[in-house]
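# build me a structure from this.
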Amino acid sequence: MTGLSGNGRPKGSGGMNPKFKRLEQRTTTPDGVYRVLRAAILDGTVPAGGQLREAHIAADLGISRSPLREALTRLEEEGLIVKIPFHGAFVVEGEPSGGRRDRIDPPTCRTVRR
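Purely as a prediction, here's the structure:
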């Protein structure tokens, strides 16, 4: 056997391509999760305007949602993401510190200048 499921995908993959790699030394602390997410945002792994889906990130990193939510709050305080109730968290477009920032318009998911 080659380790593939009946559909030709690696077993256990669920057909998803994880954006966030599990760390060699798994971290479940909010600070560790924050560092992983911040790096992914700054290096473009998650593009500007991209949605951060809690369930997918938690599964990719092998963590619970609690430290993830704390990390997302910290990223929002830093200005790297915006959380929109009932729509999720999105990476901010433009300069995160000072200068012009854009926001995501949830009904249409288009970028709107502030």
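
# can we go C-alpha only for contacts and neighbour counts from here?
Noted.

# so which elements touch the helix or strand containing residue 33?
Taking DSSP states H and E as the definition, residue 33 sits inside helix 30-42. When contacts are defined as 3 or more C-alpha pairs under 8 Å, 6 or more residues apart in numbering; DSSP states H and E, helix 30-42 packs onto helix 65-78.

# buried stuff in the helix it packs on?
Applying a neighbour-count criterion of 16 or more other C-alpha atoms under 10 Å, one finds 65, 67, 68, 69, 70, 71, 72, 73, 74, 75, 76 buried in helix 65-78.

# structure for this one too, so we can compare:
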Amino acid sequence: MLREVIVDAPSSAFQAVATFWAGALAASPHPVAGEPEFVSLHDPASLPHVAVQDIGPDATPRFHLDIETDDIEAEVARLTGLGATVRARRPTFVVMSDPVGLLFCVLPPSSDEFATRSREV
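Below you'll find the model as predicted:
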């Protein structure tokens, strides 16, 4: 059973990364009692889905998140305002990176839960 997804960040960028992902997922950041190296993102607009992706023979292994939206350009603009960078534009999605370079994708809705779990931010 997957317990949680953890975004690792170097100490120098920890606060910026926590703030970015809290904003990106419309979550409420909270310190974890007794574990100052963690910030918990309460009630994120997310699903517990996990997939494995073949990223090619020469790519560096990593995790990435997919963010669904019904307005890709508006979401890209919002995330850019939070500190993200556009890395690549594809016909149906946009590859972005967070403030320390972790990749994520912004794509149109395909999950059955989008209508009930998404939030307007």
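
# would you pull the TM-score for this pair?
TM-score for the superposed chains, counting by TM-score structural alignment, normalised by the length of the first structure: 0.28, backed by 53 aligned residues with a C-alpha RMSD of 4.3 Å.

# before we move on, back to that, nearest to residue 84 of the first structure among the buried residues of helix 65-78 of the first structure?
residue 76 (10.6 Å; C-alpha to C-alpha).

# is the closest one in contact with residue 82, as I believe?
Yes: using C-alpha atoms under 8 Å, residue 76 of the first structure is in contact with residue 82, at 5.6 Å.

# please report how far residue 90 of the first structure lies from residue 36 of the first structure.
Between residue 90 of the first structure and residue 36 of the first structure the computed distance is 16 Å (C-alpha to C-alpha, to the nearest Å).

# of these two, who's got more company?
More crowded of residue 90 of the first structure and residue 36, by other C-alpha atoms under 10 Å: residue 90, with 25 against 18.

# how many neighbouring residues does the closest residue to the more buried one other than its chain neighbours have?
Nearest non-adjacent residue to residue 90 of the first structure, counting by C-alpha to C-alpha, 6 or more residues apart in numbering: residue 51, 4.4 Å away. Residues within reach of residue 51 of the first structure, counting by other C-alpha under 10 Å, total 19.

# element containing residue 76 of the second structure, please.
helix 72-81.

# can you name every helix or strand that that helix contacts?
strand 103-107.

# the strand it packs on to helix 72-81, inter-axis angle?
Per axes from the mean of the first three to the mean of the last three C-alpha atoms, to 10 degrees, the angle that strand 103-107 of the second structure makes with helix 72-81 is 150 degrees.

# so which elements touch strand 103-107 of the second structure?
Other elements packing on strand 103-107 of the second structure under the criterion 3+ C-alpha pairs under 8 Å, 6+ apart are strand 65-68, helix 72-81, strand 94-97.

# and the ones you listed as JSON lines, adding mean neighbour count and distance to residue 31 of the second structure?
Listed next are these as JSON lines, based on neighbours: other C-alpha atoms under 10 Å; distance: least, C-alpha to C-alpha, whole Å:
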{"stretch": "strand 65-68", "mean neighbour count": "18", "distance to residue 31 of the second structure": "22"}
{"stretch": "helix 72-81", "mean neighbour count": "16", "distance to residue 31 of the second structure": "23"}
{"stretch": "strand 94-97", "mean neighbour count": "19", "distance to residue 31 of the second structure": "24"}
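
# which one, of the ones you listed, ends up nearest to residue 39 of the second structure?
The nearest among these, by C-alpha to C-alpha, is strand 65-68 at 17.7 Å.

# which elements pack onto the closest one?
Taking 3+ C-alpha pairs under 8 Å, 6+ apart as the contact cut, strand 65-68 of the second structure packs with strand 103-107.

# past the strand it packs on, which element shows up next along the chain?
helix 114-117.

# cool, thanks, talk later.
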